[in-house]
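Chemist: here is my input; please provide its structure:
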Amino acid sequence: MKFNYPNGKKYVQKNSLSKPVSNSTKDHSYSNRGMTLEEDLNETNEFYRERKIAVIHKKPTPVQIVKVDYPKRSAAVIKEAYFKQASTTDYNGIYKGRYIDFEAKETKNPTSFPLQNFHEHQIKHMEEVINQDGICFVILRFSKYEQVYLLEARHLLSFWRRMATGGRKSITKEEIEEHGFLIPLGFQPRIDYIKVIEAIIQSYKR
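Modeler: Just a heads-up that it's a prediction; the model follows:
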């Protein structure tokens, strides 16, 4: 099926949420189950909802269907569609009365996170959320190390401004380790980012 953006450009599937490379020496029952970052987060959010911890959902992407084939009367096949508008961030919801909004990205680069993984409209959206006192962040996974970090959007915006003024076009892993939070991978939930959010909320009260 062919997708196009509102400006007419062809949509190309990115590998930002691709499956990590399998390693037969690892314990697949726990540390590496071949799940994408999106699948891990969806499973985590389901865990939160079932236990009434938080209500977080993946945002749907509005799509305009323009061409459909009917090979059978009982079946329809979508041949061409367009994204109605540029997406903002991947997830949003509520935790203890606080609005939560975040983007999730993955990289195979072992030493830095390329800022080209983000788009101008996403950065603007995060800025708007922060200005309304929402809790906004990005979840970043380094697939080589099976490491997941939470980086508050205020830091991402700082690195983005650095790039815009001629600085480096990526965030080093050392900078993410310094300004972000490492989220240990678990079983239930898989990526327990709410613990980090709780710590951030408590820091606001000090």
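
Chemist: only C-alpha atoms from now on, for both contacts and neighbour counts.
Modeler: Fine.

Chemist: number of residues surrounding Ile197?
Modeler: 19 (other C-alpha atoms under 10 Å).

Chemist: assign it to helix, strand or coil.
Modeler: Taken by DSSP: H, G, I helix; E, B strand; the rest coil, the conformation at Ile197 corresponds to helix.

Chemist: against Tyr95, how distant is it?
Modeler: Between Ile197 and Tyr95 the distance, using C-alpha to C-alpha, to the nearest Å, works out to 9 Å.

Chemist: do the same with Ala76
Modeler: Separation of Ala76 from Tyr95 (C-alpha to C-alpha): 40 Å.

Chemist: one more: Met35?
Modeler: Distance, Met35 to Tyr95, using C-alpha to C-alpha: 25 Å.

Chemist: same thing with Thr165?
Modeler: As for Thr165, its distance to Tyr95 is 35 Å (criterion: C-alpha to C-alpha).

Chemist: in terms of neighbours, single out the busier of the two.
Modeler: Tyr95 (18 against 8).

Chemist: that one and Lys52 touch, don't they?
Modeler: No - distance between Tyr95 and Lys52: 9.6 Å, which falls outside the contact criterion (C-alpha atoms under 8 Å).

Chemist: skip the chain neighbours and tell me the closest residue to Phe83.
Modeler: Leaving out its chain neighbours, the residue that sits closest to Phe83 by C-alpha to C-alpha, 6 or more residues apart in numbering is Val63, at 4.6 Å.

Chemist: could you also give me the structure for this second sequence? I'd like to compare it with the first:
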Amino acid sequence: MEFHYPNGKKYIKMETAKKKASLPKNISYSNRGMTLEADLNETNLYYLEQGIAVIHKKPTPVQIVQVDYKSRSTAVIREAYFKQPSTTDYNGVYQGRYIDFEAKETQNTTSFPLQNFHAHQINHMKKIVDQNGISFVILRFAKSEDIFLLESKYLFKFWDRMISGGRKSIKKEEIEVSGHKISLGIQPRIDYINIINQLYRIGESN
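Modeler: This is a model prediction of the structure:
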């Protein structure tokens, strides 16, 4: 089956199995995170099972353009396109408050490129804030495993700085000052709800 991005470019899946096979067997990953998405999905499942919050990853819309349809039981998708996502990665509800956030990671060690975000995502997050929703981004520096929660209001400032001709990235030092570091745990993996409680004092009302 072939997948294509909105610009028509063919999607090529990475051969992760071959890469894993080539890694030295004596490397331990016991204290390292999985992908940011996998860690967040595990975190959200924990929140759901414990009755803490209901947060889900938004599905990526796909447009199917070619199907071999001999019968319902043997239908095979031959070609499809990823549609351009219009909003952010995750949303849901916690203690009566709407939560909406984006998750990004980078291989850079000293800054976070703003090109990882899109104008339509920024506009979406601004609308969430205007409606008194809780909006933020979770940023991960892959090489150091440093994870931060950055409120959208600070992302907007860095974004506007870029639009005005300023730097096209956020320095890690700026994220350390404006954001909140999250230590990787076990259950939950990335406890961002704890940060939300501190910022919005939600837990104090329970």
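
Chemist: what's the TM-score here?
Modeler: Once the chains are laid over each other, their TM-score by TM-score structural alignment, normalised by the length of the first structure reads 0.85; 195 aligned residues with a C-alpha RMSD of 2.7 Å.

Chemist: ok, back up a step: any idea how many residues pack against the residue nearest to Phe83 of the first structure?
Modeler: Val63 of the first structure - counted by other C-alpha under 10 Å - has 15 other residues nearby.

Chemist: who's in contact with the aligned partner of it in the second structure?
Modeler: Using TM-score structural alignment as the criterion, the counterpart of Val63 of the first structure in the second structure is Val62. For Val62 of the second structure, the contacting residues are 80-83, by C-alpha atoms under 8 Å, 6 or more residues apart in numbering.

Chemist: okay, now Trp159 of the second structure: neighbour count?
Modeler: Residues within reach of Trp159 of the second structure, counting by other C-alpha under 10 Å, total 22.

Chemist: mean deviation (superposed) between the lengthiest helix in the second structure and the first structure, please.
Modeler: The helix that spans the most residues within the second structure, counting by DSSP state H, is helix 36-49. With the two structures superposed, helix 36-49 of the second structure lies on average 0.3 Å from its match in the first structure, counting by mean C-alpha distance after the TM-score superposition for the first structure.

Chemist: what ranges does the second structure have for its helices?
Modeler: Using DSSP H, the helices found in the second structure span residues 16-22, 36-49, 119-130, 152-163, 172-178, 192-200.

Chemist: of the ones you listed, flag the one that's most buried.
Modeler: Relative to the other members of the helices of the second structure, helix 36-49 carries the highest mean neighbour count by mean count of other C-alpha atoms under 10 Å, namely a mean of 18.

Chemist: helices or strands up against it?
Modeler: Using 3 or more C-alpha pairs under 8 Å, 6 or more residues apart in numbering; DSSP states H and E, the elements in contact with helix 36-49 of the second structure are strand 54-57, strand 97-106.

Chemist: looking at the ones you listed, which is closest to Lys172 of the second structure?
Modeler: Checking those against Lys172 of the second structure by C-alpha to C-alpha gives strand 97-106 as the closest, at 11.3 Å.

Chemist: what's the closest one in contact with?
Modeler: Strand 97-106 of the second structure is touched from outside by 36-37, 55, 88-93, 112-113, 116, 125, 128, 133-142, with contacts defined as C-alpha under 8 Å, 6+ apart.

Chemist: so what corresponds to Leu182 of the first structure in the second structure?
Modeler: Alignment note: Leu182 of the first structure maps to Lys181 in the second structure; criterion TM-score structural alignment.

Chemist: right, and Lys59 of the first structure touches Tyr91 too?
Modeler: Yes - counting by C-alpha under 8 Å, Tyr91 is a contact partner of Lys59 of the first structure at 5.5 Å.
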